[in-house]
Each structure stands twice: as structure tokens, then as C-alpha cells.
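Engineer: sequence plus the predicted model coming up.
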Amino acid sequence: MNATTPPPSTEAADRKPCYQVQRAHRSEFLELRGLRHHLMHWRSEAASEHSTASAQPLLVMVHGWMDVGASFQFVVDALSALNDRRPIVTLDWRGFGLSDNAPGSNYWFPDYLADLDALLDRLSPEAPVDLLGHSMGGNIVMSYAGVRPERVRRLINLEGFGLPEAKPEQAPGRLATWLKELKEAPQLRPYASVEAVAQRLMKTNPRLSPDKAAWLAPHWSRQQADGSWHLLADPAHKRANPILYRKDEIVAGWKLITAPTLWVEGEASDLSQFWGDRYPRADFEARLSAVPRLEKHRIADAGHMLHHDQPEALARCLEDFLLA
């Protein structure tokens, strides 16, 4: 993946009914910690980039694993009062979307926090932001808000459950697996057409409507010289992580969050579908109870990709929380 890749083309997707965007974005590339990152900006047309007309802080949205910043378009379109009262930005994490891959294709959790810190240095160096993350992004923003509490006004975690607690005895096997996989060239499956990418998205999430899938597909993938379509993600993300997930360290950070925090999940989400009995719901609830100022909300008829499944319901939830 190379951040110099041109912006997505929707010509192929236009052959099928496609979602009609209500608020167009502006793309930008910023160099953060030596890598070019792709950003998408939304701002009221009534306010220029340098205007102080908006009294609301910047809203930063960050995506999950194997996703892209464009994934939030449906929620941005569904926001009403927020659209005219604040700037909104998403970014593609390193190794996803149109952002650069990590050097050596190595991806470490602290690097995501450092990239986010560098982003806020550029976009809102003086004022705290409202910070939202989905899934992997939800875990990143929770840790960030614990170590940089002064930079976050309000915090939203969409389905960022974290991982099962790792045991020390797992470390040797994990390291052995990582060393083995370093000698292999990971691959992601190519697709014959952008329509096939859309079908893959709907297979993964049966609640995703065909028009939204058709719009997302060219933001998730790129056509190669041989005509095939490849997902915009570094295949190295498939490698085992040699660093164990240490629950106690994560929870220690969550305890330091000072911002009012909103936890949102889809009613159809089920931790067991990802982890079986390795990560009981009671374990997650115990972790979440460490957050000092917490509200919880569930979205009906929504699964893990709740920002795709029910963007209108999620938008109302966000407005109630952010504009309170």
C-alpha cells in the first residue's frame, strides 16, 4: 500500500445501486511520525477551515482492524446538529486504507497511540477533542484517554472489547509462531471485481445493505494492473503478535480516564462468537467497571459493525452524549 495512491474511484461501483452520500468529505495526507496518513474531513459549508464559528470541539473518529476511516461516512451523514456545529475527521491507521504501511510491516499497539498523539498535535494542539473509536480503535482511544486525559473532552468506545487475558506460559509459543511467520509472505485474498468485494462485505456482515456495500467496496480495495481487486490492508496484519495482551495493564490505564465515557454496543453482538469461552462477558464487565464516569447504550438490530447497521440510531446516541 502506498499513500500516494489516488483517491477512491466509484465508477465500477456505480454499475450497481450505490449509497448516496449526504455530506462530501475532503481528503488530506499528513505525515505523522515518518508515515503519510490519510485523513477524511467533514465540516459545515458555512464555516471555513480557519473559522471560529463552530463552538464545538473537533470530533475524531478512528476505525477498527481491517477497516478504513471511510467506514464512518454513514454516521456522519446521519448526524444532524453536530454536522453544522463542529469539524469531524477520521484517519486510516498505518497499514490500512490509503495510509502508509509500517516499516518492516511490524504493527505494535503503542505505535497507534503515538500516531494518534501526533495527529492531535497537528489538528488540535491547544483544545481537547471528542474522541471515538470502533473495535480496535475503541481499545486505542481508551488507552490514550488514560495516559493523555487532558486531551480528551468526551470519549466514545464502540464495541472495543479488547482481547482475552493472556497467560505468561503462552509467551514462548507466541514468539515461536511470530518467528516462523516472519519467514513467510502473508497474503490477502484477491477479488475478481469490486462487486465481489461488496459481496464479501455483506457476507461478513449480513445486516449491511447492498447500497452501502457498493459504496464501501472501492474505499476498502483497489484494482491492480491484472484487473483483480485487493483489500487496502497490509497482509502483515495477519501475523501473530509476539507481545501478550496484559489485561491488568490495560485496566490500570482505564482507571485514569477523566473524560465522561460512553460505551456503545449492538444488541446482537456476542463475545463468544469471537472468543468462545476464552473471554467471558463477566470478565469484560469487570474491566469496564474500572472506568470512572461511564454511560452504557445498546443499539437494537445491530451487530459488531453497528456504525454500518444502524447509523441513524448511533448518530442520535452520539448527539445526546456529545451535546449534553
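Structural biologist: Perfect, thanks for sending it. Numbering: from 1, shown residues only.
Engineer: going forward, measure contacts and count neighbours with C-alpha atoms only.
Structural biologist: Will do.
Engineer: distance of residue 265 relative to residue 109?
Structural biologist: Remark: distance between residue 265 and residue 109 (Cα to Cα, to the nearest Å) = 23 Å.
Engineer: cool, residue 58 as well?
Structural biologist: Using Cα to Cα, residue 58 is found at 24 Å from residue 109.
Engineer: max-length helix in this structure?
Structural biologist: helix 109-123 (DSSP state H).
Engineer: now do the strands in the chain.
Structural biologist: Ranges of strands in the chain, per DSSP state E, are 26-32, 35-42, 59-62, 88-91, 129-134, 152-158, 221-223, 229-231, 261-266, 294-299.
Engineer: one more to weigh against that first structure:
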Amino acid sequence: MLRTLATFSGLLLLALAARAAAITVPATTDQDPALPSLTANGYRFHAESFGDTGKPVLIVLHGGPGGDYRYLLGLQALSDVRRVVFYDQRGSGLSPRVPAETISVEGYLDDLDAIVNQVSPGRPIDLLGHSWGAMLASAYTGRHPDKVRRLVLAEPGFLDKDTMEAAMGGGWPGWAVVGGMARAWLSQWRVDSGGDPHARRDWLIGQMMTLFQAGATCDGRVPALEGWRAGGAVYDAMIGRMGDDPAFAARLSFRRGVEAFAGPVLLMTGGCSPRMGEAQQRRHMVHFRNARLVNLPDAGHALFNDQPEAAMREVRRFLDAQP
């Protein structure tokens, strides 16, 4: 009886909290024309660039699927040696929403190629990706090895079906995560959609994506990563479809063609990242002709946020190295 009463009381408190102040989500570039943007492949991406246009270009690819580049903005410090370009991938962050059925890896690679051709015509780029973004960076390099000069892969989750299981597995997430998920589920009804049919789902997926990071931090806490807005449809089109369609998941390959890339590759990992850490990245290394691995012992999966100075130092050393 007491346990039932305690459970009911907890749920009541959560329900009351869910009726608190409304939550708003930021507008996208099609809703707010004042946002910085870049139009490529017939689409208006939320995007920013830092550094002189005459410098070699470094394009940064954020994680997800369905994240945004806000948490990686510290990399703009590299603008003293590169023109650093950030963009929110199609359907993600502050870029316009699109139907889930139009989202694919191939489409994302086409988007990236259109951006490369626009910001660095006729000149190879440096490419840096984190997590999902690193998976896309690897896939793009395999497709266009002549368009990439140097490649930084910060904890790509998996590159093929052989490395997928290690990245996607996981045990009990812990009560803190479960409680956070319950609060997020209730709190989603506080989202003021303002007529935006994607707002509530985007907000909920953003909360869940952050909570899932708790198992890849040095202290086990949920990381305080800054983000604008998740892309719920993107997450559903990729992660959701992988769960529902094993054949689709088995066909995914982000390493096809990378053996043709002769340029240098830096793989980065955090010592507190169990599933996507050093062991996983060593599995990825074997597919590249000229790769080395750096392990940041006091960082988790969000290594550019956990150890920004150490991570930046390694990236600078890699970009400045002689061919």
C-alpha cells in the first residue's frame, strides 16, 4: 500500500511539473529568414562559416542522427588556420523539416557534396565529423576520395554491419536516465508548438538523445550539451528504421570505397566511452590506409566538450602536419 501511494505521489508530482511554464523550440530557416543560412542542393541549410574565404576549408559534421552543430561551435577557434564551415543537416537543428521518407544516407552525402562544391570549388577540403557526423564523413570520403585532403573521425558509431552491434548495444541505463525519460515524456505536452507540427517530437527526441549519453561520460551523469533543436523525423528515419527493419540496418555501410583514400586520417576517442571507445575505433582503423588513433583518457563520447583543450590540440597538430 505504501509503495503504491509513493508511486502515485511521484506520478502526481511529475504531472504537476508537466503543467509548468510552456516550452518553446527555436524556429528554422524557413520560419525565420534572419537565421544564417547556406543554400545548396535546392535546400536552405542553417549554416555559419568562420575565417577568411581564402583559407583551406574545414567542414564540420555534427552528430545524431538528428542533432545540430551548436555543441561543436568551439571548433570555430580553428578559423585562424582554416575557413570553418558548420551546417545543420537536412531536417535537423535549425534547418527546415522534411518528411521522414525523404531522408537517406545517400541524400545526406549529396547535400554534403553540393556544399563542398560551393564553399571549396576545385579544392580539396578537410573534413571533421563527430559520432554520426564521423560516419557520414567516412562515407563521403569513400565516395569522393579526391575531394578530401585530411579526415578527422571523432568516435564514429559504426561503419558497417560488423561494427554495428558493438555501437548499438547497451544494458540497463540506470534510474537517473529512466527518470529523465519519464520527465521528458510528461514535459513534452508543455511544448508550445505555435502551429509547428514537428516541435513537440523534436523537443522530446532532443531530450532522449542527451539522456542516452549518460553511459558514455566519465562520471555517469547526463552531459550538459548545448543544442538548438533535434530532428525527430531524421532520428525516426534512421535509428527508428534500423530497429524496425534489420535488412535496412545490415545494408548500411559508411566505409565503402575508403580504401582508395590515401590522405591522412585521425581517429579520436574518449577513454570513458565504452561502446564507441578505443576498441571500436581500432576496428575502424583497419579500413584506412594512413590512419592513427588518439585516445583522450578523461573524455567521454562528447570529447570536444569534455576535454576541449586536449581535443583541439590534437586536431591542430593533425591539420598542421606536413603531408
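Structural biologist: Everything's here; your move. Every value quoted in this text rests on a predicted model; they were computed, and no experiment measured them.
Engineer: hmm, back to that, the more surrounded of residue 265 and residue 109 of structure 1?
Structural biologist: Using other Cα atoms under 10 Å as the criterion, residue 265 of structure 1 and residue 109 rank with residue 265 on top: 26 against 14.
Engineer: just want the most central residue of structure 2.
Structural biologist: Nearest to the geometric centre of structure 2 sits residue 63, at 0.5 Å (Cα atoms, centre = their mean).
Engineer: and that residue, what does it touch?
Structural biologist: Listed by Cα atoms under 8 Å, 6 or more residues apart in numbering, the contact partners of residue 63 of structure 2 are 69, 129, 130, 131, 132, 133, 134.
Engineer: the second one matches what in structure 1?
Structural biologist: To tie it back to what came earlier, the one meant is residue 129 of structure 2. Matched across to structure 1, residue 129 of structure 2 falls on residue 133, judged by TM-score structural alignment.
Engineer: run through the residues that contact the closest residue to that match other than its chain neighbours.
Structural biologist: In this structure, residue 133 of structure 1 finds its nearest non-sequential neighbour in residue 62, 4.7 Å apart by Cα to Cα, 6 or more residues apart in numbering. Residues near residue 62 of structure 1 by Cα under 8 Å, 6+ apart: 69, 90, 91, 92, 93, 132, 133, 134, 137, 138.
Engineer: around the third one, how many other residues sit close by?
Structural biologist: One way to gauge burial is a neighbour count; for residue 91 of structure 1, by other Cα under 10 Å, it gives 27.
Engineer: how near is the counterpart of it in structure 2 to residue 258 of structure 2?
Structural biologist: The equivalent of residue 91 of structure 1 in structure 2 is residue 87 (alignment by TM-score structural alignment). From residue 87 of structure 2 over to residue 258 of structure 2 the distance is 23 Å, taken as Cα to Cα.
Engineer: ok, now residue 133 of structure 2?
Structural biologist: Residue 133 of structure 2 is 16 Å from residue 258 of structure 2, where distance means Cα to Cα.
Engineer: between these two, which is the more surrounded one?
Structural biologist: Taking other Cα under 10 Å, residue 133 of structure 2 and residue 258 do not tie; residue 133 has more neighbours (26 against 19).
Engineer: the more buried one contacts residue 67, doesn't it?
Structural biologist: No. Between residue 133 of structure 2 and residue 67 there is no contact under Cα atoms under 8 Å: 9.5 Å.
Engineer: alignment lookup: residue 114 of structure 1 to structure 2.
Structural biologist: Taking TM-score structural alignment, the alignment pairs residue 114 of structure 1 with residue 110 from structure 2.
Engineer: for that match, which non-adjacent residue is closest in space?
Structural biologist: Closest residue to residue 110 of structure 2 apart from its sequence neighbours, by Cα to Cα, 6+ apart: residue 41 at 7.6 Å.
Engineer: ok, the one you found - contacts?
Structural biologist: 110, 111, 114, 115.
Engineer: now for those residues: which two are most distant?
Structural biologist: Pairwise distances across the contacts of residue 41 of structure 2 (Cα to Cα) peak at 8.7 Å, for the pair 110 and 115.
Engineer: between these two, who's got more neighbours?
Structural biologist: Neighbours were counted for residue 110 of structure 2 and for residue 115 using other Cα under 10 Å; residue 115 has more, 20 against 15.
Engineer: so how far is residue 69 of structure 2 from that one?
Structural biologist: Computed with Cα to Cα, the distance linking residue 115 of structure 2 and residue 69 of structure 2 is 16 Å.
Engineer: my guess is residue 98 of structure 2 contacts residue 89. True?
Structural biologist: No. With contact defined as Cα under 8 Å, residue 98 of structure 2 does not reach residue 89; the gap is 11.0 Å.
Engineer: more crowded one of those two?
Structural biologist: residue 89 (28 against 15).
Engineer: check contacts around the more buried one.
Structural biologist: By Cα under 8 Å, 6+ apart, residue 89 of structure 2 lies in contact with 45, 62, 66, 68, 95, 108.
Engineer: would you mind listing which of the residues you listed are buried?
Structural biologist: Burial by neighbour count, judged by 16 or more other Cα atoms under 10 Å, picks out 45, 62, 66, 68, 95 from the contacts of residue 89 of structure 2.
Engineer: dump these into CSV; add distance to residue 252 of structure 2 as well.
Structural biologist: Output for these, formatted as CSV (distance: Cα to Cα, whole Å):
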residue, distance to residue 252 of structure 2
45, 25
62, 19
66, 17
68, 22
95, 24
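Engineer: just the ones of these in helices?
Structural biologist: Taking DSSP H, every one of those sits outside helices.
Engineer: give me the mean distance between the longest helix of structure 1 and structure 2.
Structural biologist: Its aligned residues in structure 2 lie a mean 0.7 Å from helix 109-123 of structure 1 after superposition (mean Cα distance after the TM-score superposition for structure 1).
Engineer: and residue 217 of structure 1, how many residues sit next to it?
Structural biologist: Residue 217 of structure 1, neighbours per other Cα under 10 Å, totals 25.
Engineer: then residue 323 of structure 1?
Structural biologist: Counted with other Cα under 10 Å, the neighbours of residue 323 of structure 1 add up to 10.
Engineer: got it, and residue 208 of structure 2?
Structural biologist: Residues within reach of residue 208 of structure 2, counting by other Cα under 10 Å, total 17.
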